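Trainee: sequence first, then the predicted structure, then my questions.
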Amino acid sequence: MKRIQLLLLLLAAFNTQVMAQWLEAQGEAKIINGNITQAREDAIAQALSYVTLQSGGQFTSMQQTQNGQLTQTQFSMSQQAEAGRVELISERIQGDTLSVNLRVDVLQNAKVQTCGMSQLKAAILVPQAQIADRSQLRYGNLGNFEKALSEKLGSIIAREGKASFAHVHANERLDIEQSLIDIRGYRLPSWLSEITDSQYILMPEIIDISTEPVEASLFGLWDSYPQRQFQLRLSLYHGISGEQIWSEYYDAPAPWEFERQATIPAQSNRFWASSYGKNIEMLLTQASEDIDKVLDCRPLLGQVVSRVDNRVIINLGRNHGVKVGDQFQLVLQQNLPDRLDNMRAVASESRAKITIDQVTQESATALLQGANGAINIQINDIAIKI
């Protein structure tokens, strides 16, 4: 009799209604040294883990098998879901592979999912901000404002972020037309995250930074400071799929307190200590908090960036919160063409697990565990902390 325990990260949130649904899942395992009983148990365990990926939740499964037969199963999902019945639909042996089909009755309750379980931080690529109308920078001679804005945003994320930190590339502007980004369903190319080892890409776009006209009084002096606009749109993209997962528009005008013909370097303390600069900093701090809320309920997906024999390197390290001894589940990734011949990432779970034995700032390395685990793992496969 063998007890198998599975613990998988939450991949989806539950709604507030109590529901029951039947889910079907397939699992397979290699038959090693003719041990069909062990292969059957491994295949059943894999199929049950697929159920967690379909329904979401922090899933604990306790199964009892005797001679490879499923005799008793109990499930819990952080008091958010539980399984009523499990049925073994079919079993097939082909060559040295045993496959099973299961049917699981999953009950979801009304409790709201609590986020922030992972305690890992995602790396966010912050390129140079784009601006809709560069002529608006002439007022105040705000040279390099796009660069200064990205640097300030990155420093605030580094200081305030609880679920993320920034990879700032303020000198590099992404040569992507805004008209393309505005198209619904547009995906950023995955190489942007690959070359920077970032899990997300944050695109800042300055919509309006114009200054309202002010009538001068006697001798050309101003009676009051003009109001200057600051409208910003931030869009967050997933590094693996390229899909936009969040976008927010911010609007925070403030008085422009400088002389009419003054040149104000955008990276100077004088600018950021002004009412206008402080207003922008408050806005960016709020944006950092909003990004944290988005990422807090999403599992952090690392990737395999190197494999030599059974040793793999993933692009998550000390900066992300990874420590020696942490365990990760590896998930196979495939890129399939859609109807427009665009490649879309599709994940399928494997039995491969790793325990981290070395950590650097931006990466970690480990040995693949088990004979089944080493099969088919390759570069760009996904790593999820368990």
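Mentor: Cool, got the structure.
Trainee: alpha carbons only for contacts and neighbour counts from here, please
Mentor: Fine.
Trainee: in stretch 273-283, what's buried?
Mentor: The neighbour-count check on stretch 273-283 (16 or more other C-alpha atoms under 10 Å) flags 274, 276-277, 279-281, 283 as buried.
Trainee: now the element after the biggest helix by length in the chain, going C-ward?
Mentor: With secondary structure taken from DSSP state H, the chain has its longest helix at helix 275-296. For helix 275-296, the following helix or strand on the C-terminal side (DSSP states H and E) is strand 302-308.
Trainee: another structure for you, compare them:
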Amino acid sequence: MRQSTVIVPLLCLLSAPASADWYEATGQAVIRSADRADARAEAVQDAVRKALLYSGASVRSVQQVTDGLLTQETLFLQTQGEVQNVQIISETEEHGYILVTIRADIFPDQKQCSNVRLKKLLMISPFQLSHPEQAITGQLYELGSSSTQLFIQKLQEFSHSSTSKLLPQSIRQTDLSYQDRQALQRQYGSPYLLRARLEDVSLGERVGTNWSFWSDAERERFYRLELELLDIQQQKQLFSQTYQTSAIWDFQDRTVISPHSQRFWRTGYGKSIDRVLNAAAQDIEEVLRCESVQTQVVLVDAERLMLNAGSAQGLKIGDELTVLYRRQHKDSTGQWQDQLTISDLKLKITELSHQSAWAEAVNAAYLANVQVGDLASPEPAKN
């Protein structure tokens, strides 16, 4: 399991090899207390990190800014990619945000992640309010739904590692049964499941007294998001993080404001949530980038197999995959589990559609051992 902070310390620039690629990205930040300099620095950080994610770099080692772009700020970015010659292309303000577009020369270490071009399908369980009674003020009962939609939107904006599928209902069980895990994988073709809870959307104590008839005394409102990324195939937690923020809630208690409305997202509270969801989406992208892609065998036909992944996941004609035999066994508690065994059978993609692919065996003699439900991985898998 990997732990991550809510706001990653940023920026990196070191001397690098002679060859690199230019990446362009736009970052944003909320303007708080009219502090535009701080917001600008945060927006640049956001943009640089997005550029690194685009490049396939994995965020780990600490480097330092050397080109003078942010000479007055102490900003660091943990990354294995190296950045230099960062240029600010544009800077604008919209609805209380600063947006900064940058171009960066990036030298990613691709050896750390060989399957960066391949996309994993991420199943997303709708975010749920743990304490609906906290949503009474403002009638924010749809805050879980609106947070889910915005999170998916942000993930789609910059993710090169995943495509998202919103599940029709929230998965509340702490431990999924073997049958539940099998059903999810059969239906959606992925072991990766994200689920989240809004643990706190409560109001704090009133601050001072407001004598205006149209509003009440100001109160702080909290937002705490608990997020978990699972590999349900291996019953492994890949990532777990709690994100917290707060902002002044300056509406009357009886005011109703829809969390699906632009009015809500332009409030200080909405902007704070936006920032949290942006950080969460970037964290999930970073975690998923180097996870393996495992496609499922859905049909065995003579000398070829059909897989439940295609060009949408980044597969190409001629790609080679390794077959993993999947067999059931009972663990020490008597529960059914999967046992994956790496085979010697290699497949090559011969036909491709958006969501499926046909593959032929490099050594057809082994094809008879493959069953529907077995897996194929574009990279060597580990038990």
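Mentor: Received, thanks. The model shown is predicted, which means the values in this text are computed figures rather than measured ones.
Trainee: tell me roughly how far the longest helix of structure 1 lies from structure 2 on average.
Mentor: Its aligned residues in structure 2 lie a mean 1.8 Å from helix 275-296 of structure 1 after superposition (mean C-alpha distance after the TM-score superposition for structure 1).
Trainee: that helix maps to which residues in structure 2?
Mentor: Mapping helix 275-296 of structure 1 onto structure 2 (TM-score structural alignment) gives residues 268-289.
Trainee: and the residue nearest the centre of structure 1, how close does it get to A345 of structure 1?
Mentor: In structure 1, the residue lying closest to the centroid (C-alpha atoms, centre = their mean) is L300, at 5.0 Å. Relative to A345 of structure 1, L300 of structure 1 is positioned 16 Å away (C-alpha to C-alpha, to the nearest Å).
Trainee: could you pull out the strands for the stretch 101-250 of structure 2?
Mentor: With DSSP state E, counting those that start in this stretch as the criterion, the stretch 101-250 of structure 2 has strands at 120-124, 128-129, 162-166, 192-200, 203-207, 218-231, 236-249.
Trainee: kindly reformat those strands as a markdown table containing mean neighbour count and distance to D21 of structure 2.
Mentor: Shown next, in a markdown table, are the strands of the stretch 101-250 of structure 2 (neighbours: other C-alpha atoms under 10 Å; distance: least, C-alpha to C-alpha, whole Å):
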| stretch | mean neighbour count | distance to D21 of structure 2 |
| --- | --- | --- |
| strand 120-124 | 24 | 24 |
| strand 128-129 | 23 | 41 |
| strand 162-166 | 17 | 22 |
| strand 192-200 | 22 | 30 |
| strand 203-207 | 13 | 47 |
| strand 218-231 | 19 | 31 |
| strand 236-249 | 18 | 30 |
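Trainee: and those strands as CSV, adding distance to S311 of structure 2?
Mentor: CSV is the format used below for the strands of the stretch 101-250 of structure 2 (distance: least, C-alpha to C-alpha, whole Å):
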stretch, distance to S311 of structure 2
strand 120-124, 12
strand 128-129, 33
strand 162-166, 12
strand 192-200, 19
strand 203-207, 47
strand 218-231, 22
strand 236-249, 26
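Trainee: ok, which of the ones you listed comes nearest L155 of structure 2?
Mentor: Of all these, strand 162-166 sits nearest to L155 of structure 2, with 8.2 Å by C-alpha to C-alpha.
Trainee: mean deviation, that closest one versus structure 1?
Mentor: Superposed on structure 1, strand 162-166 of structure 2 shows a mean distance to its aligned partners of 1.4 Å (mean C-alpha distance after the TM-score superposition for structure 1).
Trainee: what lies in contact with that strand?
Mentor: With contact meaning C-alpha atoms under 8 Å, 6 or more residues apart in numbering, strand 162-166 of structure 2 is reached by 119-126, 152, 156, 285, 288-289, 313.
Trainee: and those, which is closest to Y192 of structure 2?
Mentor: L122 (5.2 Å).
Trainee: helix, strand, or coil at V346 of structure 1?
Mentor: Three-state call for V346 of structure 1 (DSSP: H, G, I helix; E, B strand; the rest coil): strand.
Trainee: if I pick the corresponding residue of structure 2 for it, what's in contact with it?
Mentor: In structure 2, the residue paired with V346 of structure 1 according to TM-score structural alignment is Q339. Neighbouring residues of Q339 of structure 2 by C-alpha under 8 Å, 6+ apart: 325-329.
Trainee: ok, G314 of structure 2 next?
Mentor: G314 of structure 2 neighbours (C-alpha under 8 Å, 6+ apart): 117-119.
Trainee: for S99 of structure 1, same thing?
Mentor: Going by C-alpha under 8 Å, 6+ apart, S99 of structure 1 touches 26-29, 40, 43, 91-93.
Trainee: so which of those residues sit within helices?
Mentor: Using DSSP H, the subset of the contacts of S99 of structure 1 located in helices is 40, 43.
Trainee: among the contacts of S99 of structure 1, which are located in strands?
Mentor: In strands, judged by DSSP state E, the following of the contacts of S99 of structure 1 are found: 26-29, 91-93.
Trainee: in those, find the pair that's most separated.
Mentor: Maximum distance among these (C-alpha to C-alpha): 13.3 Å, for Q26 and I93.
Trainee: which of the two has more neighbours?
Mentor: Applying other C-alpha atoms under 10 Å to Q26 of structure 1 and I93 shows that Q26 carries more neighbours, namely 21 against 15.
Trainee: how much space between the more buried one and I44 of structure 1?
Mentor: For Q26 of structure 1 relative to I44 of structure 1 (C-alpha to C-alpha), the value is 8 Å.
Trainee: mind listing the shared neighbours of these two?
Mentor: Contacts common to Q26 of structure 1 and I44, judged by C-alpha under 8 Å, 6+ apart, are 100, 102.
Trainee: contacting residues around the spatially closest residue to S274 of structure 1 that is not a sequence neighbour?
Mentor: Of all residues beyond its chain neighbours, the one nearest S274 of structure 1 is E257 (7.1 Å), with distances taken as C-alpha to C-alpha, 6 or more residues apart in numbering. Listed by C-alpha under 8 Å, 6+ apart, the contact partners of E257 of structure 1 are 225-226, 274-276.
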